[in-house]
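Trainee: no sequence for this one, just the structure:
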């Protein structure tokens, strides 16, 4: 039994508006479940985003299905909620094996076993092969299985490191069928797609870059990917079995391997597959020729991680890319007929009010259709985490570490100051005539978004009342 905990409600009360308008299926769990099922092991999945059950009622529902083991996949913000469920399970059935994996388990590692006694095993790294071997061994001899941390007579111990899966095409398509409400319950960010149903896809693992704020503890620094043929078949499967009409390639580096993407575009266009898509790209990979390929093969929107408009801040945290060149590349995307989304971050170590205002002014000059602004969060697996307290105040409250709360305050700044700048960023960008016109066009470009927006208008208005825009 796989469990995907919900995590902290960032609004404090009422519905979490972020999940009303942006909810992706738990692809990591789905991939592991599909792999186990391909080897004859029955799996079930409880995605807590898709059930009203919580606490004791949820634990009782899990136990009523008589699982042989329960595996939790947790981010930092959802870990304590997941552990609370695990404790309830252990109280009622002490012999039930409890396994934790995911980003938080991989980044913190064996110390979690010392602090949280209801956990029996940690899966460190990719979970497909490790969970298969752990399951077929009947959860015995775990210390000999690569990629596992467990308790022994000498305390907690971690086995050898699990080798990465070399050929991702060997993995079956994710077990979407194990989600009772897929694809109805799941939806990409509002106004970021032309059609529905839609979903997210990951076609690669790892990243060779070294950004200070990125956690690579699960998939490491390498870069592995599905072949173009596999990706096209994956999209065909989603369209045929679930009616999917649009996907978001959630890969950090979808365009990293140019030959792969060129071949994918060629195959998809040739197959006339009626599935459009969004992707994330790095600016240094983009040129007019590649953009033409993307557009012809059905790409609707390209997202770029811009992060900051202050050159000194960028140099401290990621590979530098000239700010003037950013504007040139974004204009190429717009010229090709695709939408452009910019991804920014506020509250990075070394930032000041002046540098954040510089970022806001810079973003307003860029040819962006929309933005996403996250609140910098130093996750345990990120390089910046090691000395984060030297750069400001860090309130390490795991449930709040979801990029929607300022848990880190750079030196010389305050939390109210950061909140004001964040709200100013959102307000100044979205309350412009050009942006209003762009969203008006969504009446025919993204009709499902409009309908979804109107259905949830009461929640939006309640949210607006709480904000100090």
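Mentor: Looks like it arrived, so ask away. Predicted, not measured: the structure shown is a model, and the values here were computed from it.

Trainee: contacts and neighbour counts: CA atoms only from here.
Mentor: Fine.

Trainee: And residue 304, how close does it get to residue 30?
Mentor: 27 Å (CA to CA, to the nearest Å).

Trainee: ok, the two, which is more surrounded?
Mentor: residue 30 (23 against 19; other CA atoms under 10 Å).

Trainee: The helix or strand encompassing residue 113 packs against which elements?
Mentor: Here residue 113 sits within helix 111-115, counting by DSSP states H and E. Using 3 or more CA pairs under 8 Å, 6 or more residues apart in numbering; DSSP states H and E, the elements in contact with helix 111-115 are strand 155-158.

Trainee: residue furthest from the geometric center of this structure?
Mentor: The C-alpha centroid of the chain is most remote from residue 153, which lies 37.2 Å away (CA atoms, centre = their mean).

Trainee: dump the residue contacts of it.
Mentor: Not one residue lies near residue 153 by CA atoms under 8 Å, 6 or more residues apart in numbering.

Trainee: if I look at it, how far off is residue 143?
Mentor: Taken as CA to CA, the span from residue 153 to residue 143 is 11 Å.

Trainee: Please apply the same query to residue 97.
Mentor: On the measure of CA to CA, residue 97 and residue 143 end up 15 Å apart.

Trainee: So what's the gap between the strand or helix carrying residue 340 and the chain middle?
Mentor: Assigned by DSSP H and E, residue 340 falls within strand 339-346. Offset of strand 339-346 from its chain centre (CA atoms, centre = their mean, to the nearest Å): 15 Å.

Trainee: here's the one I want to compare it with:
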């Protein structure tokens, strides 16, 4: 068995949601792959959803490659399918080390390892640095269970070493490795991680501290996506794109100055309390065709209980602003 690393976004057995049949690649495994490549470690990917593979097709492709390390990502609605794939691979390739990443394992690492025996390890939280260190430990004969952010079995005990190490300077993580994926209609970009709001229905996967990439690094990625992958549509996956209006304005102004707004259509999330008319007009000029913001309820009492910091009047004001800006 070679030292090959394979990262897989499993397909849904029965597609139910729009994100089960996406026209965009999986940014999570792409970011992990990009960081591995940046550090001189070769890897490959299978995006079962983007490629419209069946579960059986995905299993056959994985077994055909016989990876030494298999990384699977899964949200909660995909965890059973991910384990089905892991178990089938383990049956044919028992030496393959299976590592789970993604939201489900990150929030329920102990339960997941107890329920699903074919997962050998879980990377908890942001995966780029932790998974890179995990791979190095495997290749160098070290102890991967000692790495920050790695959960593992120790006999009947589950060992959890906190959440994965995070990068305060997101530029250091590099760019998603879209070159490993089939062509897509849309290529997502994250310019920042974290959200300061206290919505009690949110898992806050990146924490409440907001960490930003430099404007130059984000613009370089968008230009690369245009030149190398023919990108014409980009969604910003920031939890709240306008959480810092100076950052949002700097990005929009750079997009306009570089002429990117004539080549790419943008979309992003905003918060009702972070949008005003000048910001909305700048988004429009930068070729944001629309934005999204949550309106979970129109009931003032329910909205107060959610601790989002908005009421019906804030939502209506934001909607009027966006409408005036023609977004």
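Mentor: Now that the structure is in, tell me what you want to look at. In this text the structure is predicted, and so the values were computed from the model without any measurement.

Trainee: Kindly provide the TM-score of these chains.
Mentor: After superposition, the two chains reach a TM-score (TM-score structural alignment, normalised by the length of the second structure) of 0.91; 318 aligned residues with a CA RMSD of 2.0 Å.

Trainee: In the stretch 301-450 of the first structure, mark out all the strands, start to finish.
Mentor: 339-346, 370-375, 392-394, 408-410 (DSSP state E, counting those that start in this stretch).

Trainee: Tabulate these in TSV, adding columns for mean neighbour count and distance to residue 206 of the first structure.
Mentor: Formatted as TSV, the strands of the stretch 301-450 of the first structure follow (neighbours: other CA atoms under 10 Å; distance: least, CA to CA, whole Å):
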stretch	mean neighbour count	distance to residue 206 of the first structure
strand 339-346	21	19
strand 370-375	18	21
strand 392-394	17	27
strand 408-410	23	26
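
Trainee: picking up where we left off before, just list what the strand holding residue 340 of the first structure packs against, helices and strands only.
Mentor: Looks like strand 339-346 of the first structure contacts strand 299-307, helix 323-335, strand 370-375 (3+ CA pairs under 8 Å, 6+ apart).

Trainee: could you give the angle of it to helix 323-335?
Mentor: Angle, strand 339-346 of the first structure to helix 323-335, by axes from the mean of the first three to the mean of the last three CA atoms, to 10 degrees: 150 degrees.

Trainee: Could I get the strands of the stretch 301-450 of the first structure in CSV, plus columns for distance to residue 237 of the first structure?
Mentor: Listed next are these as CSV, based on distance: least, CA to CA, whole Å:
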stretch, distance to residue 237 of the first structure
strand 339-346, 26
strand 370-375, 30
strand 392-394, 45
strand 408-410, 43
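
Trainee: Out of these, which is closest to residue 51 of the first structure?
Mentor: strand 370-375 (26.6 Å; CA to CA).

Trainee: how distant is that closest one from the center of its chain?
Mentor: 14 Å.

Trainee: which residue numbers in the second structure go with that strand?
Mentor: Using TM-score structural alignment, strand 370-375 of the first structure corresponds to no residues of the second structure.

Trainee: per the alignment, residue 206 of the second structure corresponds to what in the first structure?
Mentor: Per TM-score structural alignment, residue 206 of the second structure is aligned with residue 219.

Trainee: Tell me who's in contact with its match.
Mentor: 125-126, 164, 205-206.

Trainee: rerun at 6 Å
Mentor: 205-206 (CA atoms under 6 Å, 6 or more residues apart in numbering).

Trainee: Residue 158 of the first structure now?
Mentor: Contacts of residue 158 of the first structure (CA under 6 Å, 6+ apart): 148-149.

Trainee: Could you find the counterpart of it in the second structure?
Mentor: Looks like residue 158 of the first structure aligns to residue 160 there (TM-score structural alignment).

Trainee: Distance check, the closest residue to residue 417 of the first structure other than its chain neighbours against residue 360 of the first structure.
Mentor: Of all residues not flanking residue 417 of the first structure in the chain, residue 353 sits nearest, at 8.0 Å (CA to CA, 6 or more residues apart in numbering). According to CA to CA, residue 353 of the first structure stands 11 Å off from residue 360 of the first structure.

Trainee: what about the strands in the stretch 101-250 of the second structure?
Mentor: Using DSSP E, counting those that start in this stretch, strands in the stretch 101-250 of the second structure cover 121-123, 150-154, 157-160, 192-193, 211-212, 233-236.

Trainee: For the fifth one, give me the average deviation versus the first structure.
Mentor: Plainly put, strand 211-212 of the second structure ends up 1.4 Å away from its match in the first structure on average once the two are laid over each other (mean CA distance after the TM-score superposition for the first structure).

Trainee: tell me what that strand is packed against?
Mentor: strand 192-193 (3 or more CA pairs under 6 Å, 6 or more residues apart in numbering; DSSP states H and E).

Trainee: Same question for the second one.
Mentor: For strand 150-154 of the second structure, the packing partners by 3+ CA pairs under 6 Å, 6+ apart come out as strand 121-123, strand 157-160.
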